[in-house]
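sharing a model that was predicted from the sequence below.
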Amino acid sequence: MSNDHPAIDLDAALSRLEGWEKTPAGAISRSFKFKDFTEAFAFMTRVALLAEKANHHPDWSNSYNRVTITLKTHDKNAVTQKDIDLATAISAL
């Protein structure tokens, strides 16, 4: 693997990321619930800025006050450190 996508111990990483889970598709995912649509959209805006800065973009969906984010490094078809770093930054919001 290249240095920008190092192998990780996914179970160990997830143990430090509250609410994030492995998906059957080999990604990690978390759902967030907010008071209303405006709060959910504001959160998505903050995540978008983090993702753009990291040049690593999530798959996500929004339905009213819920946002579900799924992370996987597509060119590696696996969860990499880039995903863990972005999940950590998202959780800190």
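On my side now, so go ahead.

CA atoms for contacts and neighbours, from now on please.
OK.

tell me the buried residues in the longest helix along the chain?
Of all the segments of type helix in the chain, defined by DSSP state H, the longest one is helix 37-54. Along helix 37-54, these residues count as buried under the neighbour rule (16 or more other C-alpha atoms under 10 Å): Phe37, Ala40, Phe41, Phe43, Met44, Val47, Ala48, Leu50, Ala51.

take this one as well and set it beside the first:
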Amino acid sequence: MAGTLDDDAITTHLKELPDWSRAGDEIRRELTAPSFLAGIDLVVEVARAAEEADHHPDIDIRWRTVTFALSTHSAGGLTVKDFDLARRIDRIATEHAAQ
């Protein structure tokens, strides 16, 4: 099991992820898709990446707005796994924006 990160480590990781913010023991990013179906396509691709990583975000879909929240529940807080998946979500979001 991955160990939780302290506040300094979390702050350092968040500096590399400017679209993410901390909310307690999770990090969050909200994206606005050009259409509802584009948002669903984004979610599907993130779901595949999450399966590969064996680390699954909480996902909230509100029409074109998709919010991803990451926390390592089994560790009781934020771990490197959360930031690794956040980077992967950022890459996927960038690819979707270019389409």
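It's in. Because the structure is predicted, anything quoted here is derived from the model rather than measured.

ok, back up a step: so what touches the longest helix of the first structure?
Outside of helix 37-54 of the first structure, the residues that reach it under the criterion C-alpha atoms under 8 Å, 6 or more residues apart in numbering are 33-34, 57-58, 62-67, 86, 89-90, 93.

please spell out the PyMOL selection for the buried subset of the residues you listed.
In PyMOL, a selection of the buried entries from the contacts of helix 37-54 of the first structure looks like this (16+ other C-alpha under 10 Å):
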select buried, resi 57+58+62+66+67+86+90
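
just the ones in strands from the contacts of helix 37-54 of the first structure, please.
Of the positions in the contacts of helix 37-54 of the first structure, Lys33, Asn62, Ser63, Arg66, Val67 sit in strands, assigned by DSSP state E.

how near is the residue most central in space within the second structure to Ser35 of the second structure?
Within the second structure, the residue whose C-alpha comes closest to the C-alpha centroid is Ala86; the distance, by C-alpha atoms, centre = their mean, is 4.0 Å. Relative to Ser35 of the second structure, Ala86 of the second structure is positioned 22 Å away (C-alpha to C-alpha, to the nearest Å).
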